[in-house]
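Novice: Got a sequence here, can you build the structure:
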Amino acid sequence: MTRSREDSEAELAQVVEGIKVDLGPEASWPSPVLLNGLALCVMNSIYSTGNRSERVVRVLDRYRRRRRDAGFDPALDGPKDLLAEIDECGGPEGFANALENHWRAWSSKTAPYKAEVIYQAAKLLDTASVNTREQLEEGLRDSVAHEHLKRGWQGLPGQGSGLTWRYFLMNAGMPGIKADRMIIGWTVRTLGRTTTPVEAERLLTDSASQLGVETRRLDHALWDYTRRTRRQQS
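Specialist: Just a heads-up that it's a prediction; the model follows:
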């Protein structure tokens, strides 16, 4: 159902007020983590969906230890380095074993490991000569290159929604809202009605603009608030 302009403006005001009440002044908001190396951005975006952040951190820490032990700085790793590390492990399955992680791309025993999706994502970026944040930013300025990367990412196993693509960009410091279960859940509770990912993204993007805050900062603050609230209620 198409909402009237008056309804849309009223809901935006409701969301803005909800942000102020739940989050307080921006100075008190937690800052989102900026992952300098694109390898960690790829891994975090794909491993994070459907999993608790603490468990994802442990997996990333295992990767960091492996790279440091091999004499490399994991914070600087790009997709090419990630591909080399996966190949060093004997491929995606060996990589999953090395990180002691066998999460799958979706909830089926026949689904590929997320390690396989990560390998394909790194290959997509490396083939497009995107191995640093600067190269990513340059690629995004070209509409054709941007669309190629986006479509390629959404063509990866289980990534059709585009959620992990947006989260990958946000991990690399780009603006955005990732309308995952936590963000949509907050929007639903605030408005008292069902909202789609597109609606949640639009409302929060417009709210960030009205409040004069970065979208990725608002996204992280709402995610953190929702996570803490759920823990207190459990």
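
Novice: drop to CA atoms for contacts and neighbour counts, all remaining ones
Specialist: Will do.

Novice: Find the nearest non-adjacent residue to the residue nearest the centre of the chain, please.
Specialist: Note on the chain: the residue nearest the mean C-alpha position is Tyr167, at 2.2 Å, using Cα atoms, centre = their mean. Nearest residue to Tyr167, sequence neighbours excluded (Cα to Cα, 6 or more residues apart in numbering): Ser45, at 5.5 Å.

Novice: ok, now Thr164?
Specialist: Nearest one to Thr164, counting by Cα to Cα, 6+ apart, is Ser45 at 5.3 Å.

Novice: Give me the helices and strands touching the helix or strand hosting the one you found, please.
Specialist: Per DSSP states H and E: Ser45 is located in helix 38-48. The contact analysis (3 or more Cα pairs under 8 Å, 6 or more residues apart in numbering; DSSP states H and E) places helix 38-48 against helix 53-69, helix 79-88, helix 114-127, helix 163-171.

Novice: next up, for comparison:
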Amino acid sequence: MVNSDKTLEEQAQRLADYIIAIDLEPVPLPPEYFYASLPLCVIDAVFSIGVSYTSTRNTVVRYCKRQNWTRTLAPDAPRARGERTIVEFLALFDGLAPDQMADELFGNRQRTSTRSGILKAEAVQRFASALKEFGIDDFEDMTGDRPAAAEKLVRGIPGQGSGISFDYFRMLAGDDNLIKPDRMVQRLIARAIDVKPDQVTPDLARTILKGAIPVLAERGAGWSPRQLDYAIWERESSGPAK
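Specialist: I've put the predicted structure just below:
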């Protein structure tokens, strides 16, 4: 069975072997990992699911221009306190129906799924409300038990049940120990362990990738989970490695 401890260990070893075999190297994190405000991490995390990332980037850029928000900071800039807070962000939704949120704030009517999905704009508002409920207003609040408590509420939002978007939100907010196990990561892991892509669930991808980190470290390749996740995504976005 693929979920036995022995097999998971073997699969982590195989993933590490594969990463070395294809000469995967760390690449600089892109600007979105240095957003100037925590709400931008929410927007990106929700709108990025199931679509081309170019569409997501355009949505964030458009929102920042409309609201006159700074989009990103220099990689070494402090972010304990962002330029805008979750409370400030939620105030922008007051009095707006979901379709107005989509049109007036984001210029994007994408839904969380084609079947029974809600507008991603509404999902963003509900995601931010969950953060506020547990006292998360800025980067400095992403500590202790608060993120995990907020995640339980977020997973109840249509389209957020897998937890992928919340993990990605935390990565954008600065957590170096998480991955976004999307289809790009799942595809490479499936190839590395010689199974079909649909056999690699998000949870399995998380487990195998994190298991490969110490194996790679033993072989002199120091990776954080977030670094490895992004390097895989960047490689797969350019076409699967052979």
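
Novice: need the contact list for the residue nearest to the centre of structure 1.
Specialist: 45, 176-178 (Cα atoms under 8 Å, 6 or more residues apart in numbering).

Novice: in structure 2, which of the residues you listed remain in contact?
Specialist: For the contacts of Tyr167 of structure 1, the subset whose aligned partners also touch in structure 2 (both residues aligned by TM-score structural alignment, their matches' Cα atoms under 8 Å) is 45, 176-178.

Novice: and which of those residues is nearest to Glu88 of structure 1?
Specialist: Within the kept ones among the contacts of Tyr167 of structure 1, distances to Glu88 of structure 1 taken as Cα to Cα reach their minimum at Ser45, with 22.2 Å.

Novice: Hmm, that closest one is touching Phe168, no?
Specialist: Yes. Counting by Cα atoms under 8 Å, Phe168 is a contact partner of Ser45 of structure 1 at 5.1 Å.

Novice: what comes up buried for stretch 165-176 of structure 2?
Specialist: Residues of stretch 165-176 of structure 2 classed as buried by neighbour count (16 or more other Cα atoms under 10 Å): 165-175.

Novice: ugh, wrong one, stretch 129-137 of structure 2
Specialist: So for stretch 129-137 of structure 2, counting by 16+ other Cα under 10 Å, buried means 129-132, 134, 136-137.

Novice: still on that earlier bit, is it possible to get CSV of the buried residues of stretch 165-176 of structure 2 that adds distance to Gly107 of structure 2?
Specialist: What follows is the buried residues of stretch 165-176 of structure 2, written out as CSV (distance: Cα to Cα, whole Å):
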residue, distance to Gly107 of structure 2
Ser165, 20
Phe166, 23
Asp167, 25
Tyr168, 22
Phe169, 21
Arg170, 25
Met171, 25
Leu172, 22
Ala173, 24
Gly174, 27
Asp175, 29
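
Novice: Most widely separated two among these?
Specialist: Ser165 and Gly174 (14.3 Å).

Novice: Quick check: the aligned residue for Gln135 of structure 1 in structure 2?
Specialist: Under the alignment (TM-score structural alignment), Gln135 of structure 1 maps onto Asp141 of structure 2.

Novice: Can you report how many residues lie near the nearest residue to Phe47 of structure 2 once chain neighbours are set aside?
Specialist: Leaving aside its chain neighbours, Phe47 of structure 2 sits nearest to Thr56 (5.6 Å; criterion: Cα to Cα, 6+ apart). Residues near Thr56 of structure 2, counting by other Cα atoms under 10 Å, number 19.
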